[in-house]
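> I'd like to go over a predicted model; first the sequence, then the structure.
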Amino acid sequence: MLKEFKEFALKGNMVDLAIGVIIGGAFGGLVNSIVTDIITPIIGLITGGIDFSNMFIQLSGQPQSTLSAARTAGATIAYGNFLTLLINFLIIAWVLFLVVKLMNSLKRQQEAAPAPELPRDQVLLTEIRDLLAKQQQK
């Protein structure tokens, strides 16, 4: 059973999948940082200082000034956090779209590329073969 598991775990697809998951996790952290540290402050500056991280609707308890205090006080809808995650998702979806588009473009170019020419001796041998095949049919 250990041998079978080793064969399964070391198959090319499993290793590729593991690498993809690791790179995807790192990419997600990078996008999160870009949104949190760069895009959100720029949007806040353009819209007059809106801070997405502190946007919430408190459903119960006394009104609070910060999201963490509101969550401690009771039920809270953190729609600012949702907006940040939505921006993260849109960026990741856009980048994945661009990657797939690039891969499809490369695949089409590869398929459209002319087949490499055969060396002269192989062309002659093919012609001789075809002539011999015609003579045998007669």
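Perfect, thanks for sending it.
> Please make it C-alpha for all contacts and neighbour counts, starting now.
Noted.
> Using neighbour counts, pick out the buried residues of stretch 80-96.
Under the neighbour-count criterion of 16 or more other C-alpha atoms under 10 Å, stretch 80-96 has 80-81, 84, 87-88, 91-92 buried.
> ok, so of the residues you listed, who is nearest Ile22?
Ile92 (15.0 Å; C-alpha to C-alpha).
> how far does stretch 59-77 stretch from start to finish?
Stretch 59-77 has an end-to-end distance of 7 Å (criterion: C-alpha to C-alpha, to the nearest Å).
> Tell me the buried residues in it?
Buried-residue list, stretch 59-77, by 16+ other C-alpha under 10 Å: 67, 70-71, 73, 76.
> this is the other structure I want to compare:
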Amino acid sequence: MIGEFRSFIAKGNVIDLAVGIIIGGAFTGIVNSLVNDVIMPVVSVVVGGIDFSNYFLPLKSTVTATTLEAAKAQGAVFAYGKFLTVVINFVILAWIIFLMVKGVNKIRVHEDKKPAEATPAPPPADVQLLTEIRDILKTK
């Protein structure tokens, strides 16, 4: 059983998947920072200084707080501002992945268009004839 597990782990696909997951986790942090620290403040300024993270609808009449954390402490809330931020994260991440795949495909097409290594042209007839004569003289 240990041998089977070792051969399973040693396969290239498993290692590639692990590397992809690790890089994806790091990439998610970058995209979250891009959205939360760069894009959302700009969007907030454009729409009049609104902070999306505190957008919520109280589901109980007892919720009177103006910030999301305080409202959650008072009761149930529908926090659509955080959802909006997550949707923006997803769209940005999908766009970046699309651009990366498009770039890789462009490189692959460029690599496919490269001519194969040229095979040398056969020598002219007179050179070929002289080579045959030389080979015959060597055998005598």
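Sure, I can see it. Computed from a predicted structure; not experimentally measured.
> Can you give me the TM-score here?
Here the TM-score for the pair of chains, by TM-score structural alignment, normalised by the length of structure 1, is 0.83; 123 aligned residues with a C-alpha RMSD of 1.6 Å.
> one step back: want to throw the buried residues of stretch 80-96 of structure 1 into TSV with secondary structure and distance to Glu127 of structure 1?
Formatted as TSV, the buried residues of stretch 80-96 of structure 1 follow (DSSP: H, G, I helix; E, B strand; the rest coil; distance: C-alpha to C-alpha, whole Å):
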residue	secondary structure	distance to Glu127 of structure 1
Gly80	helix	73
Asn81	helix	71
Thr84	helix	67
Ile87	helix	62
Asn88	helix	61
Ile91	helix	56
Ile92	helix	54
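> now the helices: where do they sit in structure 1?
In structure 1, the helices defined using DSSP state H lie at 2-9, 12-34, 40-46, 67-73, 79-112, 120-137.
> quick one, what contacts the nearest residue in space to Ile87 of structure 1 that is not next to it in sequence?
With sequence-adjacent residues excluded and distances taken as C-alpha to C-alpha, 6 or more residues apart in numbering, Ile87 of structure 1 is closest to Val35, at 7.0 Å. Applying C-alpha atoms under 8 Å, 6 or more residues apart in numbering, we find Val35 of structure 1 in contact with 84, 87-88.
> For those residues, which pairs are in contact in structure 2 too?
Using both residues aligned by TM-score structural alignment, their matches' C-alpha atoms under 8 Å, structure 2 keeps these contacts from the contacts of Val35 of structure 1: 84, 87-88.
> Check the gap between Ser105 of structure 1 and Asp16 of structure 1 for me.
Computed as C-alpha to C-alpha, the Ser105 of structure 1 to Asp16 of structure 1 distance reads 22 Å.
> cool, Ile57 of structure 1 as well?
Taking C-alpha to C-alpha, one finds Ile57 of structure 1 at 43 Å from Asp16 of structure 1.
> Equivalent analysis for Lys6 of structure 1, please.
Lys6 of structure 1 is 15 Å from Asp16 of structure 1, by C-alpha to C-alpha.
> cool, Ala133 of structure 1 as well?
Distance, Ala133 of structure 1 to Asp16 of structure 1, by C-alpha to C-alpha: 47 Å.
> about what we covered before: residue in structure 2 paired with the residue nearest to Ile87 of structure 1?
Residue correspondence, TM-score structural alignment: Val35 of structure 1 in this structure matches Val35 in structure 2.
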